[in-house]
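S.K.: from the sequence below, what's the structure:
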Amino acid sequence: MNRISQLDSLRGIAVLGLLLLNVYYLALFETGYVQPSSPVISDSIIYYCNILALDSRFRSLFCMLFGAALVIQYNKNKDIEALKPRLIAIAIFGALHSIFIWPGDILFSYGIAGFLTLAYLQRGDKQVLTHGIALFVASCALLLLLSFTSTDTLINRQSYEFQEALLNAPTDLFGLLVHNISMTAVMLLMLPILTLWNALGLMLIGIYCFRQRIFTTGLSKMHLFLVITAMAILSTINVLIEVAGHHEYKGINESFVWLNAFFGALLITHLNAKAKGNQLWISPIQAVGKMALTCYLLQSIVMVVYFVWINPQARLSYNRIDYVEIALLGIGLQLLLAPLYLRCFKQGPFELALKRLSLKFA
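M.R.: Just a heads-up that it's a prediction; the model follows:
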């Protein structure tokens, strides 16, 4: 499997995995999933699977891949200025996505972090890696500090907080726009405080990984051992904090989840690099990766339409297993339709729109 195919498959894994985690917040952005007053056992099973194997892994992968993509584009003509129009276009796409579809957008922050990443494309590997790790660890530490200021309380579907969120949830186009604009403002406030530096750190690590051919050859045996060991230790910490059962520890655990997710992303990268390209199951994932922007945006559009207009009652009635089922249905459709689409067209519709918008800023 050549270099481009490996990056495509990894990008496909990332965009498909995101849906498994975003689906709760696509239904109700303010709270995500809220358990019933009498939780079912499947809720607990899926919750632990999420924190141990899924949470933040795919977002981390996307950030690292974004850094790798900047290196690839820079290597074409060694012109940093030529990369800026695309980053502007990505930020515009993100802003439009956040305002009109879903405020949990990642594209805007990637576009902004990408501008900061440009300064590192001509720097040495040691500085790129050192700064990347420092920024990532600092963002995790900052998240830990912020968790001590949180006043959130544990809620269920009988709680006043959930009922209020449900009452204020958008049910029409105007309500959706008002909701998205207000939530986008909140997300913009968090950008320079936390999310920007986390994304930047991971992008720099992605640059280093690309230069060291980790995306294509995988980790060394020693590094693989260290990654697995770190995951085992952090997963144990995650479980112990959850078992402690104190809601105030939830924010503390989130910072350890971020750390664990980074090592999880490295493990996924390694396994993807070692996969054989002629295996039948890889081709559909690569197709999704080739049109990752289209798949990502369509995930939001379809799910928002479903939860706002088609089945708003799902916010009240769905358990975790129901959300997983609808996410798996979406994943299956993407794996089926992306290869069929690419038989007729060279790139996804939103990829084409991004390219044309980038040319306007060139």
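
S.K.: CA atoms for contacts and neighbours, from now on please.
M.R.: Noted.

S.K.: residue 91: what's it in contact with?
M.R.: Applying CA atoms under 8 Å, 6 or more residues apart in numbering to residue 91 gives the contacts 107, 108, 109, 110, 111, 112.

S.K.: tally of neighbours for the second one?
M.R.: What that stands for is residue 108. Close neighbours of residue 108, defined as other CA atoms under 10 Å, add up to 24.

S.K.: surely it is in contact with residue 94?
M.R.: Yes - with contact defined as CA atoms under 8 Å, residue 108 and residue 94 form a contacting pair (4.2 Å).

S.K.: just the buried ones from the contacts of residue 91, in PyMOL syntax?
M.R.: Typed into PyMOL, the line below selects the buried ones among the contacts of residue 91, using 16 or more other CA atoms under 10 Å:
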select buried, resi 107+108+109+110+111+112
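
S.K.: this one as well, want them side by side:
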Amino acid sequence: MSTVEQAGSVPIEDAPVDTPESSLVPAKKAERIGSLDLIRGIAVMGILVANIVAFGQPFQAYMYPEAFLTDHGPASDWLLVAQFVLIDGKMRALFTLLFGAGLYLFMERAWARGASRRLQMRRLFFLMLFGMIHFYLIWLGDILFYYAVIGFVIVGCLKWSAKAQLWTGLIGYIFGALLYATMLSVPYVVSETSIGESEEMAPMRVDLDRGKAEALAESSRESALIQSGDYFGYVTLRATEHWYEPLVNVFFFGLESLPLMLLGVALYRMGFFSGSFAPRKMRLWGWLGLTIGAAWHLALALWAKGDGYTYYGMLAIFVGWSPIPRLMMALGIAALLVEYSPQWTGWLAQRVSAAGRAAFTNYLGTSIVMLFVFHGWALGLFGELSRPMLYVVTALTCALMLAWSKPWLERYRYGPLEWLWRCLTYGKMFPLKR
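M.R.: As a prediction, the model looks like this:
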């Protein structure tokens, strides 16, 4: 293990403010931690599996099958169960943990080179700009903007002890999970159960029904613009009537993402990702977290299916009732990947790791590919494909990620957007070709 991989291997102190950060260089390939790249590669492909419905069908269809513009039959219902149990939320949680780890990893190396946290702030500023471009010009499901904004908060916590980061992350996550559960349980109880039929609850039920109708109508409006090929109209709608949504996402996802990033920082510093934990414990806790979390998710999914996939019921299980088992599964998956990945040296593992090294390009690149696949001015498949067919598109796109990433990185030092982000961060041009 190289010294840069060891928690606490560099002082947790900022460099003097007059350090010439433009003279710094990014991390070399030899300084990378293999497990991070592999997990990141799996996460970026898993995020596509989670998001494909929102790419190819109205955004509300992500959680509410009735919003599909195609038939959502029994096979699709069971595929929804499988996706909820195995994918939804877990890949984003993994990505968020790794983002936190990456924040500290970047600063650990920057501190070793004599930089201050100003370099990280500059890096996050440009990530925020990328997120705004993604949201307003490409796809409304952007996570980069709120990752960057929350990342600014995490930067202020990087000098805490790893123990303080760990416990603050855990307590903060549990608090957020309880708050989400409370906030999302009330709409379900009022709107979807007999309790909402009482005279006292009737006004709230009317308001909730109105909110549901407005959300579905707005989703249909955006869908019509996509199907028509009116890209300018689609962008105008996002910029004029939905300009505030990236800020809303900061608060909506903040109670989950901020604690997860802190946990990622703490786990990295404690050696979780570099194999410093006892293998037996990693396997034990990994399988326990994965099994218990999956069983919990399955119970929620089967309940929702039996309940008829109601609007507020689905919102409750996706956002309100699944954060705790989601954390269990995300940590379990991460532990098992860290423990078993050193044995995976075949061509597939190499390509997944390469996709992880180019995760930024793959994440934004996927959204751009989906523009051409679904928007009316291109292939025009929006609203035309059933859930099973959307998974075919997902498989082909993941195959594309695996196909290009490794050959590219054998010839070039970074992924295209990774290179651009580094150049902007350091304020200088770096050679791209090896």
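
S.K.: circling back to that earlier point, now, the contacts of residue 91 of structure 1 that are in helices?
M.R.: 107, 108, 109, 110, 111, 112 (DSSP state H).

S.K.: and the equivalent of residue 163 of structure 2 over in structure 1, how many residues sit next to it?
M.R.: Using TM-score structural alignment, the equivalent of residue 163 of structure 2 in structure 1 is residue 126. As a burial measure, residue 126 of structure 1 scores 10 neighbours (other CA under 10 Å).

S.K.: likewise for the one 10 residues further on?
M.R.: Using other CA under 10 Å, residue 136 of structure 1 is surrounded by 25 other residues.

S.K.: so which residues of the stretch 51-200 of structure 2 form helices?
M.R.: 74-86, 90-112, 117-133, 144-155, 162-192 (DSSP state H, counting those that start in this stretch).

S.K.: so which of the ones you listed is nearest residue 213 of structure 2?
M.R.: The closest of the helices of the stretch 51-200 of structure 2 to residue 213 of structure 2 is helix 162-192. By CA to CA, the value is 12.6 Å.

S.K.: after alignment, which residue of structure 1 pairs with residue 272 of structure 2?
M.R.: Mapped onto structure 1 by TM-score structural alignment, residue 272 of structure 2 lines up with residue 214.

S.K.: quick one, what contacts its match?
M.R.: Taking CA under 8 Å, 6+ apart as the criterion, residue 214 of structure 1 is in contact with 269, 270, 273.

S.K.: filter these down to the buried ones.
M.R.: 269, 270, 273.

S.K.: of those, which belong to helices?
M.R.: Checking those against DSSP H, those in helices are 269, 270, 273.

S.K.: about what we covered before: could the contacts of residue 91 of structure 1 be laid out in CSV, adding distance to residue 120 of structure 1?
M.R.: Below are these laid out as CSV (distance: CA to CA, whole Å):
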residue, distance to residue 120 of structure 1
107, 20
108, 20
109, 17
110, 15
111, 15
112, 14
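
S.K.: of all the contacts of residue 91 of structure 1, which comes closest to residue 225 of structure 1?
M.R.: Nearest to residue 225 of structure 1 among those, with distances taken as CA to CA, is residue 110, at 30.4 Å.

S.K.: the closest one -> structure 2?
M.R.: Residue 110 of structure 1 maps onto residue 147 in structure 2, by TM-score structural alignment.

S.K.: re earlier: reformat the contacts of residue 214 of structure 1 as a markdown table; add distance to residue 199 of structure 1.
M.R.: Output for the contacts of residue 214 of structure 1, formatted as a markdown table (distance: CA to CA, whole Å):
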| residue | distance to residue 199 of structure 1 |
| --- | --- |
| 269 | 17 |
| 270 | 21 |
| 273 | 23 |
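
S.K.: now do the contacts for the residue minimising distance to the centre of structure 1.
M.R.: With distances taken as CA atoms, centre = their mean, the residue of structure 1 nearest its centroid is residue 59 (2.6 Å). By CA under 8 Å, 6+ apart, the contact list for residue 59 of structure 1 reads 14, 18.

S.K.: which position in structure 2 pairs with it?
M.R.: Residue correspondence to structure 2 (TM-score structural alignment): residue 59 of structure 1 is matched to residue 92.

S.K.: which of the helices of the stretch 51-200 of structure 2 sits most buried?
M.R.: Among those, helix 90-112 has the highest mean neighbour count (mean count of other CA atoms under 10 Å), at a mean of 23.

S.K.: quick one: work out the angle between that helix and helix 117-133.
M.R.: 150 degrees (axes from the mean of the first three to the mean of the last three CA atoms, to 10 degrees).

S.K.: now do helix 90-112 of structure 2: distance to the chain's middle.
M.R.: 13 Å (CA atoms, centre = their mean, to the nearest Å).

S.K.: do stretch 353-362 of structure 1 as well
M.R.: Worked out by CA atoms, centre = their mean, stretch 353-362 of structure 1 lies 24 Å from the chain centre.

S.K.: pull out the buried residues from that stretch.
M.R.: 354, 357, 358.

S.K.: let me see the contact set for the last one.
M.R.: Listed by CA under 8 Å, 6+ apart, the contact set of residue 358 of structure 1 reads 85, 86, 87, 88, 89.

S.K.: looking at it, the third one is touching residue 116, isn't it?
M.R.: Right, the one you point to is residue 87 of structure 1. No - at 10.6 Å, residue 87 of structure 1 does not count as touching residue 116 under the criterion of CA under 8 Å.

S.K.: nearest spatial neighbour of residue 45 of structure 2, skipping sequence neighbours?
M.R.: Counting by CA to CA, 6 or more residues apart in numbering, residue 398 is the residue found nearest to residue 45 of structure 2 once chain neighbours are left out, at 6.1 Å.

S.K.: any idea how far residue 142 of structure 2 is from residue 237 of structure 2?
M.R.: Using CA to CA, to the nearest Å, we find residue 237 of structure 2 at a distance of 16 Å from residue 142 of structure 2.

S.K.: on the three-state scheme, the residue nearest to residue 179 of structure 1 when sequence neighbours are not counted is what?
M.R.: Distance criterion CA to CA, 6+ apart; nearest residue to residue 179 of structure 1, sequence neighbours excluded, is residue 170 at 6.7 Å. Classification of residue 170 of structure 1 by DSSP: H, G, I helix; E, B strand; the rest coil places it in coil.

S.K.: for residue 116 of structure 1, see how far away residue 170 of structure 1 is.
M.R.: 35 Å.

S.K.: same question for residue 322 of structure 1.
M.R.: To residue 116 of structure 1, residue 322 of structure 1 is 40 Å away according to CA to CA.

S.K.: OK, contacts around the residue nearest to residue 179 of structure 1?
M.R.: Residue 170 of structure 1 neighbours (CA under 8 Å, 6+ apart): 176, 179, 308.
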